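> A structural model of the following input is requested.
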Amino acid sequence: MLELEHTTKTHDEARQGEALELLPTGKSTGRKLYIESYGCQMNFSDSEIVASILLDKGFETTKDYKEADVVFINTCSIRENAEQRVRNRLKEFESAKTKNPGMVVGVLGCMAERLKSKFLEEEKLVDVVVGPDAYRDLPNLIEKVDDGAKAVNVLLSREETYADINPVRLNSNGISAFISIMRGCDNMCSFCVVPFTRGRERSRDVHSIVKEAEDLFAAGYKEVTLLGQNVDSYKFTEPVAEGETAKPAVNFAQLLAKVAEVSPELRVRFSTSHPKDITDEVLYTMARYENICKYIHLPVQSGNTRVLDLMNRTYDREWYMERVDAIRRIMPDCGISTDVITGFCTETEEEHAETLSMMDYVQYDFAYMFAYSERPGTLAAKRYEDDIPEEVKKRRLTEVVNKQQSHSLYRLQNYVGKVHKVLIEGFSKRSDQDYCGRNDQNTMMVFPVDARFKPGQYVHVSAERCTSATLMGHIVD
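Next up is the predicted model:
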């Protein structure tokens, strides 16, 4: 599975979210917490919720798992080899535990339900297993482990949104932050495990979302990303007392506007959109507010209608193209990225060619690209044979990656010679003589340090040249 976002790399490569060393918010227990996160942005956001819950109980955080009293790994079930990566990492924690017998090791997140018996009983790698909706129960579960028992809570909820918890910003640059606006998913895409690991869709209280954005801005943050499995289906209805008149529901376009209105200096991004749900109202709202970034992640998965039907994506090729046309019409400068799966069950060469032609039609800024991997428990695993040979999947994936690299270069070449508003995020990975930050279209820009400006400030950068992943330029007045 490959990912192309500024660089091409394996998507399920471990993105380690090591906790910063933070002091407890409650009475200190002297115990140290280490959290490592893998996978999607939602997992990293969840780790911040976990840290908040345990800091409130007197834990401190550490960046070194070997000195931790409680070690958690927040897992992703998107790909098969992600599980092997987690298992290997748990064995490293097991080794550390031999030197610290009181250490509690736990698995959080999407692997919890499916692999709880393996991790707890067969391989005896962990002490506690907790699903995405049970993080409030962590203090109680840790106590059970302290008393010598194994502990499990993988119950899914129809109500839990953690709306009242103020996340601890782990590994934060103090500039950009995630805000979770909803949990779960009601879209039963046949290849996807999310509805089974994260439960049914529920939207968070709009007031708590706006308050979190206000608090972040007051703390100096300049950019927030609204997170949900399908943000376009966000819908919050205000509870009313008996006899009161019901208020109209707040939809995603209205939520976007409310967050944008926190301050014109607060940039707003969001992820992820679903092609069946993204509306013109959302697009016009994006166009109306200068501080809502002109960038949409719109997963296509396949360019062929039959394959889309097998995937249960609930839109066809023509619908997707019409949504792209609407984006280009309403926001001609909008960046678009996507997800693509190659080698889905029964996919023919002609159908694969339609995916390539869809890529030519849209010309995505960048893409996350995957060879299909069957996930146990999904509808596809139950209904369809995984009948495309691995070498065919990989060859098709290579064709998709090569095409996307050419499109990424083309898109970035169109940005050269233009001036872009950029939020300075910090120093470039390659040199402390250069700053880096993203433009409206989510493209990374690198430019020489200017002593007049520092991270967290907006600057205008003239793009002078590019690779297929990055724009290079200099700050202009």
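
> when you work out contacts or count neighbours from here on, use the C-alpha atoms and nothing else.
OK.

> wait, isn't residue 331 in contact with residue 283?
Yes - the pair residue 331 and residue 283 qualifies as a contact (CA atoms under 8 Å) at a distance of 7.5 Å.

> those two: who's more crowded?
Between residue 331 and residue 283, counted using other CA atoms under 10 Å, the more crowded position is residue 283 (20 against 17).

> could you pull out the buried residues of the one helix or strand that one maps to?
In this assignment (DSSP states H and E), residue 283 forms part of helix 280-288. The neighbour-count check on helix 280-288 (16 or more other CA atoms under 10 Å) flags 282, 283, 285, 286, 287 as buried.

> report the distance from that helix to the chain centre.
With CA atoms, centre = their mean, to the nearest Å as the basis, helix 280-288 stands 22 Å off its chain's centre.

> now for it, which elements pack on it?
Helix 280-288 sits against helix 252-260, helix 317-330, with contacts defined as 3 or more CA pairs under 8 Å, 6 or more residues apart in numbering; DSSP states H and E.

> how about this one, so we can line them up?
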Amino acid sequence: MEEKIINEELQGQSIVLEKNLGNDRKLYIESYGCAMNFSDSEIVASILSKEGFNTTQILEEADLVLVNTCSIREKAELTVRKRLEKFNAVKKTRPHMKVGVLGCMAERLKSKFLEEEKIVDMVVGPDAYKDLPNLIQEIDEGRDAVNVILSKEETYGDITPVRLNTNGVSAFVSITRGCDNMCTFCVVPFTRGRERSREPQSILKEIQELSDKNFKEITLLGQNVDSYLWYGGGLKKEFANASDMQKATAVNFSALLDTVARTFPKMRIRFSTSNPQDMTLDVIETVAKHANICNHIHLPVQSGSNRILKEMNRLHTIEEYFELIDNIRRILPDCAISQDMISGFPTETEEDHQDTLNALKRVKYDFGYMYSYSERPGTMAARKLKDDVPEEVKKRRLAEIIAVQRESGHYRTKQHLGKIEEVLIEGTSKKSDADWMGRNSQNAVVVFPKENYKVGDFVLVKITDCTSATLLGEAIELVVK
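Just a heads-up that it's a prediction; the model follows:
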């Protein structure tokens, strides 16, 4: 599993959907963490709209308050605790209001939240959302409710997520749940369980519904999309016991990607997150084959040191990683590659850190997500390794990593100058109401004057200037698909 990408701008957003006129109760739901959590909140909202709940963005008028939590980083956990204090303050004036915790923190902190601190009424793990109707009945009758059982089957393939706070242009489509890669720094296998894949027809059906609603771009989402494997249901690790027929008709990620691209030629397709040890060349060749699959691969490396990679239980060496990068560049010369990097992992020396800086300089990533190590309770690293790198050393190393990445990012954005690139307009630029903001195939942000285009248009843009992270240009013409 990869350190999931946390979009800071989205953290703590409350969500609102179209009202169902027959519904008389109000749900307030906030999400923290990675794209997977935001995707799960859409599933929860869909289930609860059938249980009489309309969403609200006004906390003070809610009958049920849910917070969808993340255990990846300490910061997210502290934020959620503060929010729970706020919810309980509101509860004093609305005694009938119920508070629930969903998602990755649920399993680990269930007894703390429910019994010791008594700050929530309900705790629901990531695989138990279909049990919400029963759990809500329990809390309505005055009892605490908890279901944090991790499932071997649940993929929510039969629930159409309600799109929340969407720009109406791009959407996430979840294709796997859970993770089998036991990276020592990561809590996901413990909070989201074993890896299982979603039935391909249900994925195609969801994309068809998005296409019918005029969405222009989808991201196939999983803790580790490359290890997608459908053979009739069941856990990835039990594939060895599948029948000959199941093995012969199994669908891997490359085949799924190919089917999606062929079925929806007008839809722009992305995928995230990839794991170096599971990424195969047939996936890269599939990307190269289809114009509608974006030329961007998020390929977390976490460290440039083989010794640290081993301590992290990453099942690849840095040499194997470089070989994969070289193959991507050979098959997909225009491909953007982004990274996740952890500084100050336990036992990391200056030499290990130097290896990381050298890896950054060799690959010259387009962009990256960089963190200093924070110990997560329940992980192998927390149990077996002493968090022995001083905080100030972690911070200095992280600053050095960011400085190299900034330089590489600028080098990569400059490669776009003078080119004409297809951009999908997502909305108004943050800096100026006179400009649109969209992304090119490489997932770089492109800003250009509005003229007479609109959100959801594909536009050819000539790139005239850049900063270290953003491309600036002028629209040339509308692309008709």
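
> sorry, back to before: of the buried residues of helix 280-288 of the first structure, closest to residue 203 of the first structure?
Distance to residue 203 of the first structure, by CA to CA, is smallest for residue 282 among the buried residues of helix 280-288 of the first structure, at 16.9 Å.

> for that closest one, give its distance to residue 325 of the first structure.
Note on residue 282 of the first structure: its distance to residue 325 of the first structure, by CA to CA, to the nearest Å, is 14 Å.

> quick one: the strands in the stretch 51-200 of the first structure?
60-61, 70-75, 104-109, 128-130, 151-153, 176-180, 182-183 (DSSP state E, counting those that start in this stretch).

> mean shift between the longest helix along the second structure and the first structure?
In the second structure, with assignment by DSSP state H, the single longest helix is helix 391-414. Taken over the aligned residues, the distance from helix 391-414 of the second structure to the first structure averages 0.7 Å (mean CA distance after the TM-score superposition for the first structure).

> run the angle between the helix or strand that comes right after that helix and strand 170-174 for me.
Next helix or strand after helix 391-414 of the second structure toward the C-terminus (DSSP H and E): strand 420-428. Between strand 420-428 of the second structure and strand 170-174, the angle comes out at 90 degrees (axes from the mean of the first three to the mean of the last three CA atoms, to 10 degrees).

> strand 420-428 of the second structure maps to which residues in the first structure?
Alignment note (TM-score structural alignment): strand 420-428 of the second structure is matched to residues 419-427 of the first structure.

> over to stretch 80-87 of the second structure?
Under TM-score structural alignment, the match for stretch 80-87 of the second structure is residues 86-93.

> over to stretch 130-145 of the second structure?
Counting by TM-score structural alignment, stretch 130-145 of the second structure corresponds to 136-151 in the first structure.

> how far does the matching stretch sit from the chain's center?
29 Å.

> quick one: end-to-end length of it, please.
Using CA to CA, the end-to-end distance of stretch 136-151 of the first structure comes to 14 Å.

> mean per-residue distance, the match of stretch 80-87 of the second structure to the second structure?
Looks like 0.8 Å for stretch 86-93 of the first structure (mean CA distance after the TM-score superposition for the first structure).

> now do the buried residues in that stretch.
Applying 16+ other CA under 10 Å to stretch 86-93 of the first structure flags 86, 89, 90, 93 as buried.

> those in helices, which ones?
Reading helices off the buried residues of stretch 86-93 of the first structure with DSSP H, I get 86, 89, 90, 93.

> so which of those residues comes closest to residue 257 of the first structure?
Proximity of those to residue 257 of the first structure (CA to CA) peaks at residue 86, which lies at 39.4 Å.

> next, count neighbours for the nearest residue to that closest one once chain neighbours are set aside.
Leaving aside its sequence neighbours, residue 86 of the first structure sits nearest to residue 75 (CA to CA, 6 or more residues apart in numbering; 7.3 Å). Residues lying near residue 75 of the first structure (other CA under 10 Å) number 25.

> check contacts around residue 75 of the first structure.
Residues in contact with residue 75 of the first structure, defined by CA atoms under 8 Å, 6 or more residues apart in numbering, are 37, 38, 39, 43, 86, 107, 108, 109, 110, 111, 112.

> look up how far residue 75 of the second structure lies from the aligned residue in the second structure for it.
Residue correspondence to the second structure (TM-score structural alignment): residue 75 of the first structure is matched to residue 69. Distance, residue 69 of the second structure to residue 75 of the second structure, by CA to CA: 11 Å.

> now do residue 121 of the second structure
In terms of CA to CA, residue 121 of the second structure sits 23 Å off from residue 75 of the second structure.

> who's more crowded, those two?
residue 121 (24 against 12).

> the more buried one - nearest residue in space that isn't next to it in sequence?
residue 144 (5.0 Å).

> quick one: the one you found from residue 114 of the second structure, how far?
Distance from residue 144 of the second structure to residue 114 of the second structure, by CA to CA: 7 Å.

> give me the common contacts of the two.
121, 122.

> list the contacts of whichever residue in the first structure pairs up with residue 106 of the second structure.
For residue 106 of the second structure, the aligned position in the first structure is residue 112, judged by TM-score structural alignment. By CA under 8 Å, 6+ apart, the contact list for residue 112 of the first structure reads 75, 129, 130, 131, 154, 197.

> count the neighbours of residue 329 of the first structure for me.
12.

> same check on residue 391 of the first structure?
Neighbour count for residue 391 of the first structure, taken as other CA under 10 Å: 10.

> would you mind measuring from it to residue 381 of the first structure?
From residue 391 of the first structure to residue 381 of the first structure the distance is 20 Å (CA to CA).

> likewise residue 175 of the first structure?
Going from residue 175 of the first structure to residue 381 of the first structure by CA to CA gives 42 Å.
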